[in-house]
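Student: Following is a predicted model, sequence given first.
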Amino acid sequence: MNNKFLIYSLVGLLSSGAIGGIVLSNSKQAQSLPASGNAQQSRSVRVDRHFIEMMIPHHQDAIVMADLALSRGRRPEIKKIAASIKQAQTREITEMRTWYKQWFGTEVPNHSMTDMGMMGDHHNQGQKKGSGMGTGSGSGMGQGMGQGMMDMKMDIDALKTAKDFDKEFVRQMIPHHQMAVKMAQMASGRATHSEIRTLAESIIKSQNAEIAKMQGWQQAWH
């Protein structure tokens, strides 16, 4: 998996609104925008929405990996961090689903990564036609994200059959956490709702701490 490319794809999507086609697709969503019509506030609302839509499936992948670690991990520290990841991220998913329903009047969409890629492509094509833009940072971003998530699924499959599960778990979970931290850093300074900002700061703090632990284990085990 090209983790660096996937990180930039997700962060770029969060900041540029490359899936804007699903952000303002109905009247309930439009009503969620600030009454003042301030453009900056509107962008902040989109950040809140994008953050939840991206972070939930990201958390779900971490939980899949944590479940594997609880059953296949050999070292007690792996089982301990897996249990912590599962507990924290399950709770955060529940919180984000509740907020999304309250703020946007609907459930979090269950879009596949392929669907998101197609939406991003359609949005970028619209930019090309409407403004002459198409070679900027958002162009092709959705497609790259979809490919990145397919690569992540392949890595999870590899984790299931890894000869040294613990080492492979750490090798994959570090960049996975780093991706979440990048997304949270974007949201912490741009989100409208204080709940998102607080959650983002919590993710940054907790997952950076877990990254440091796992990097220490990598050095010790090698």
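Tutor: Here it is on my side, so go on.
Student: CA only for contacts and neighbour counts going forward, please
Tutor: Will do.
Student: So which residue is smack in the middle of this protein?
Tutor: What sits nearest the mean C-alpha location of the chain, by CA atoms, centre = their mean, is M55, with 3.4 Å.
Student: Buried residues, the helix ranked longest in the chain. List them.
Tutor: Scanning the chain for the helix with the most residues, using DSSP state H, yields helix 39-72. By neighbour count on 16 or more other CA atoms under 10 Å, the buried set for helix 39-72 is 41-59, 61-63, 65-70, 72.
Student: Please apply the same query to stretch 202-216.
Tutor: By 16+ other CA under 10 Å, the buried positions in stretch 202-216 come out as I203, I204, Q207, N208, E210, I211, M214.
Student: Show me where this protein has its helices.
Tutor: 3-16, 27-31, 39-72, 76-104, 113-131, 141-160, 165-188, 194-221.
Student: circling back to that earlier point, ok, the residue nearest to the centre of the chain to N110 distance?
Tutor: In this view, M55 and N110 are 12 Å apart by CA to CA, to the nearest Å.
Student: How about M149?
Tutor: With CA to CA as the criterion, M149 and N110 are 15 Å apart.
Student: more neighbours, the two?
Tutor: Neighbour count, other CA atoms under 10 Å: between M149 and N110, M149 has more, with 21 against 10.
Student: And for that one, nearest residue in space, chain neighbours not counted?
Tutor: Nearest non-adjacent residue to M149, counting by CA to CA, 6 or more residues apart in numbering: M113, 6.5 Å away.
Student: give the contact list for that neighbour.
Tutor: M113 makes contact with M145, G146, M149, M150, according to CA atoms under 8 Å, 6 or more residues apart in numbering.
Student: Quick check: of these, which has the highest neighbour count?
Tutor: Top of the contacts of M113 by neighbour count (other CA under 10 Å): M145, with 24 neighbours.
Student: and the comparison structure, right after this:
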Amino acid sequence: MNRSLASLLVFGVLPLMPLAACSTTPSAQTATEQAETVGFETVETETAQMDHGSMNHGQINQSGHTGMDHASMDLGPADDTFDLRFIDAMRLHHQGAVDMAEEALQKSDRPDVQELAQDIIAAQQTEIAQMQEWRQAWYPDAGDDPVMYHAEMGHMMPMSQEMKSNMMMSMDLGPADDEFDLRFINAMIPHHEGALVMAEEALQKSDRPEIQELAQAILDTQQVEIDQMRQWRQDWYGQ
């Protein structure tokens, strides 16, 4: 997996698409003000309006794959707020997986997919709740809005609403037809791969045993699920 940190942006999963500017939302501006209480470097309005990349995360290409590029995932330096950025990114990313898994429970007829979806929901909802507890305990003054690291500018900033959505990587998987499971697999594999990229970075940069343990659990569990989905894709669709 290409884990290059040469990014325009931080930990969004950027597709190979032209850049598109995204503007500051009221919630993001509030987070900027809150950031001052914990020593975050604040961002001017024009900074928040810089190009964040057009994610186009809700589309699957003609081959059935999402075409995500994990090369530009970067949570920033191993500083005092690295774990905050990891938590904020992974909570959103997990929620996107939960959303797609819930859709699979509604639309898939295969017991294997149903079981996988239930496992994803159970594991990732538990991890979301745990990360929320850590966030409140470790960063009580951080505010409610998730933050990110802007690699090009070299400092943290609040996520815009678009960035929150892009970090989730969730999408409408379409009707409950004969190829629903293929679309689910082709969406969930790159989604899991994005989680692996962030977990590997956390193993390298976080000093907290709790984050290290969670990152290793994500690597172990989601790699197994990726391998299983690839096997299903081959067995069921010859791909």
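Tutor: It's in. Here the structure is a predicted model, which is why all the values come from computation and not from measurement.
Student: Just give the TM-score of the two.
Tutor: For this chain pair, the superposition-based TM-score is 0.66 by TM-score structural alignment, normalised by the length of structure 1; 176 aligned residues with a CA RMSD of 3.8 Å.
Student: circling back to that earlier point, how about JSON lines for the contacts of M113 of structure 1, with distance to A220 of structure 1 added?
Tutor: Output for the contacts of M113 of structure 1, formatted as JSON lines (distance: CA to CA, whole Å):
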{"residue": "M145", "distance to A220 of structure 1": "33"}
{"residue": "G146", "distance to A220 of structure 1": "35"}
{"residue": "M149", "distance to A220 of structure 1": "30"}
{"residue": "M150", "distance to A220 of structure 1": "31"}
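Student: closest to M133 of structure 1 among those residues?
Tutor: M145 (19.7 Å; CA to CA).
Student: nearest spatial neighbour of the closest one, skipping sequence neighbours?
Tutor: Distances taken as CA to CA, 6+ apart put S9 closest to M145 of structure 1, at 5.7 Å, once the chain neighbours are dropped.
Student: Hmm, the one you found is touching M141, no?
Tutor: Yes: assessed by CA atoms under 8 Å, S9 of structure 1 is found in contact with M141 at 5.9 Å.
Student: For the two, indicate the residue with more neighbours.
Tutor: Ranked by neighbour count (other CA under 10 Å), S9 of structure 1 and M141 place M141 first, with 26 against 23.
Student: Now do the contacts for the aligned partner of V113 of structure 2 in structure 1.
Tutor: Per TM-score structural alignment, the equivalent position to V113 of structure 2 in structure 1 is I78. I78 of structure 1 makes contacts with A69, L70, D166, as judged by CA under 8 Å, 6+ apart.
Student: so what's the closest residue in space to the second one that isn't next to it in sequence up against?
Tutor: Counting by CA to CA, 6+ apart, K79 is the residue found nearest to L70 of structure 1 once chain neighbours are left out, at 5.2 Å. Contact partners of K79 of structure 1, counting by CA under 8 Å, 6+ apart, are A69, L70, G73.
Student: what's around Q219 of structure 1, how many residues?
Tutor: 8.
Student: and the gap between it and A212 of structure 1?
Tutor: 11 Å.
Student: What of M186 of structure 1?
Tutor: Note on M186 of structure 1: its distance to A212 of structure 1, by CA to CA, is 21 Å.
Student: before we move on, what about S27 of structure 1?
Tutor: Where A212 of structure 1 is concerned, S27 of structure 1 sits at a distance of 44 Å (CA to CA).
Student: now swap in K205 of structure 1 and tell me
Tutor: 11 Å.
Student: M141 of structure 1 now?
Tutor: On the measure of CA to CA, M141 of structure 1 and A212 of structure 1 end up 30 Å apart.
Student: what does T114 of structure 1 give?
Tutor: 32 Å.
Student: ok, now how distant is the residue nearest to L70 of structure 1 from E92 of structure 1?
Tutor: Applying CA to CA to K79 of structure 1 and E92 of structure 1 gives a distance of 20 Å.
Student: do the same with Q31 of structure 1
Tutor: 25 Å.
Student: Which of the two has more residues huddled nearby?
Tutor: Comparing Q31 of structure 1 with E92 by other CA under 10 Å, the one with more neighbours is E92, at 18 against 13.
Student: counterpart of that one in structure 2?
Tutor: Aligned partner of E92 of structure 1 by TM-score structural alignment: E127.
Student: Same question for Q172 of structure 1.
Tutor: Correspondence of Q172 of structure 1 to structure 2, assessed by TM-score structural alignment: A187.
Student: who touches stretch 208-222 of structure 1?
Tutor: I81, K167, V170, R171, I174, H177, Q178, V181.
Student: at 10 Å instead, please
Tutor: Outside stretch 208-222 of structure 1, the residues within contact range by CA atoms under 10 Å, 6 or more residues apart in numbering are 77-78, 81, 84-85, 166-171, 173-178, 180-181, 202-203, 207.
Student: For ChimeraX, write the selection for the buried entries among those residues.
Tutor: In ChimeraX syntax, the buried subset of those is picked out as below (16+ other CA under 10 Å):
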select :78,81,85,166,167,168,169,170,173,174,175,176,177,178,180,181,203,207
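Student: Can you check which part of structure 1 stretch 196-209 of structure 2 sits on?
Tutor: Against structure 1, stretch 196-209 of structure 2 falls on residues 181-194 (TM-score structural alignment).
Student: quick one: that stretch to chain centroid distance?
Tutor: Relative to its chain's centre, stretch 181-194 of structure 1 lies at 12 Å (CA atoms, centre = their mean, to the nearest Å).
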